[in-house]
Each structure stands twice: as structure tokens, then as C-alpha cells.
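Novice: coords below, sequence missing:
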């Protein structure tokens, strides 16, 4: 089944891409989570609109992405979260929290959908995350989660 991705799906493609997937995967995963829509003849206009939106949000050049990567990897981003006495968080740190902390620290405005947290952050301490700045550039963030 051909689908048009409306959001980035790891291992499948970016928003605006047309992918050929199994029917069950499309119906049970992609459509239910709003990650894709079925391909149709009129879908090309939607693909073009998604591509234009992606271009406006994307980091424009490889050199700019490399400089942002250098700035992000050299420092530590401090994220404040509500925690108990033992250091366990009430909830978890989300990609939106990380994006807000980077912006508050004077860094660039990051798209929360480009931030990947490999394991849920549910305690204070040092953790890591990755940010896809460009198709060829991935930055590794060091996060310091503090009780706040």
C-alpha cells in the first residue's frame, strides 16, 4: 500500500515522502497515530505542501548544521523537572522539555520532533539525547536533569 508520510518515521522516511508499506502496518500503526495518509491521485498537492513546510523549518545548509552541532555537543543542557527526595521524577523529561531548555540556554530553536531520547528520562542526573539537524548531521546532547 502506498502512503504519504505526514510526520517523520524512523527507518521509513521524512514528512512528505511516499512510502510503500504493508497494509497492516499502514492501517494499524501509521494511520492510527496520524503519521501517514493513504496515497491518492490528489495526494501530490499534499506532498508538495508538506515539502514546502519542511523546507522552511529545516536547517538551510550543511555548514550551519555543523556549527550548531559543535555548539550543542560542547556544552551541557540543564533541564529542570519536578522530583522527589530520592531523585525520581514525577513523570518524564520529554523532547519538548529538552527543546525549551536548549532555547533557554541561548541555543537555537530546535524542532521537538527532531529530538530523540533513547530511554525515558525518569531520574535526575546526566542523560543523553540525539538531535537530527540535517539528513547528514546528528548531534549528541548531554542533558543534566536537576530537581526544580
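Specialist: Good, I have the coordinates. Only a predicted model underlies this, so the values are computations on that prediction, with no experimental measurement involved.
Novice: rest of the way, CA atoms for contacts and neighbours
Specialist: Fine.
Novice: so residue 73 makes contact with residue 138?
Specialist: No. Assessed by Cα atoms under 8 Å, residue 73 is found out of contact with residue 138, at 10.2 Å.
Novice: tell me which helix or strand the residue lying farthest from the centre of the chain sits in.
Specialist: Most distant from the centre of the chain: residue 85, at 30.7 Å, with distances by Cα atoms, centre = their mean. Using DSSP states H and E, residue 85 sits in no helix or strand.
Novice: below is an additional structure, to be compared with the one above:
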């Protein structure tokens, strides 16, 4: 069954894509939920417009992400934390702490989910934290964790 997607569907395609799906999946899932409509000759030209609109929005989002990356890439972010013996932290520095520090010091608002910190930071020092703002824009931010007694 040939369908045109009205919105992004994970594992199937993006808005405006003409996709070939099984009859049951299209008839029982995509069509009733309004996620797609049947591909006809006229509808395919409409889908082309949807794809162009998506591409323009994607380009604008990518450019905005690159501007934010330029601001953050070469300037470290400092996070004060309580430190115990052997320079180990009381607690840890999480992605939420990194987002909060970036907002306070660089005046740039990013989402916590965009910070690709796999494990919390548990020691003082300089750490490279990857941030992914867009599918094609990923960059490291230097995070300096310092003792708050300094």
C-alpha cells in the first residue's frame, strides 16, 4: 500500500515521504490515526510541497544549532561543586547541572536531553561533554568542575 506520511513516523519515514507499507499496517494504524493518507497522483505533488517545507525548516534549525555551537565550542563552562577527600565530589555533576551552567554563564538555552553525558561526572577537573543540538550538529563543550571552596 502506497501512503504519504502527514507526520514523522519512527521506522517508517518523515513528513511528506511516499512510503510502501503493508496493507494491515496502513489500514489499521497509519490511516486511522491520521499519520498518513493514500498516495494518488495529485497527493504526490502535495507531498513534494510537504518535503520542501520540511527541508526549509530543517535547514533553519541546523543553522540555528550551528550558531549555538559556535558560541559554546571554544569557551569552557565552570561548575562549582562540593569536594571531599581525593578530589571526589559529594554527589555528581549531571546533564541538568551542565544545562543550568550553560544557561547561567553563556545565556544559551538547551534541553537536558541534548547533552550526551553517559555517566555523571564524579571528579573535579576538565571534562569534554558532547552536545547534540541537531541530527548533523554535534560538538564537545569543555566543562571545568571546580571545588566550591576556591
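Specialist: Structure received. Computed from a prediction, not measured in an experiment: that's the story for all the values here.
Novice: how close does the residue farthest from the centre of structure 1 get to residue 124 of structure 1?
Specialist: According to Cα to Cα, to the nearest Å, residue 85 of structure 1 and residue 124 of structure 1 sit 11 Å apart.
Novice: also residue 72 of structure 1?
Specialist: With Cα to Cα as the criterion, residue 72 of structure 1 and residue 124 of structure 1 are 20 Å apart.
Novice: gap between the lengthiest helix in structure 2 and the chain center?
Specialist: Longest helix in structure 2 by number of residues (criterion: DSSP state H): helix 41-73. Distance of helix 41-73 of structure 2 from the chain centroid (Cα atoms, centre = their mean, to the nearest Å) equals 14 Å.
Novice: what's the answer for stretch 138-148 of structure 1, then?
Specialist: Relative to where its chain is centred, stretch 138-148 of structure 1 has its mean C-alpha point 15 Å off (Cα atoms, centre = their mean).
Novice: again with stretch 124-136 of structure 1
Specialist: The answer for stretch 124-136 of structure 1 is 9 Å, by Cα atoms, centre = their mean.
Novice: buried stuff in it?
Specialist: Buried residues in stretch 124-136 of structure 1, counting neighbours by 16 or more other Cα atoms under 10 Å, are found at 124, 127, 128, 129, 130, 131, 132, 133, 134.
Novice: in strands, which of those residues fall?
Specialist: 127, 128, 129, 130, 131, 132, 133, 134 (DSSP state E).
Novice: touching, the last one and residue 58? I think so.
Specialist: Which is residue 134 of structure 1. Yes. Contact status for residue 134 of structure 1 versus residue 58: in contact at 7.4 Å, counting by Cα under 8 Å.
Novice: which of the buried residues of stretch 124-136 of structure 1 lies closest to residue 92 of structure 1?
Specialist: residue 124 (10.1 Å; Cα to Cα).
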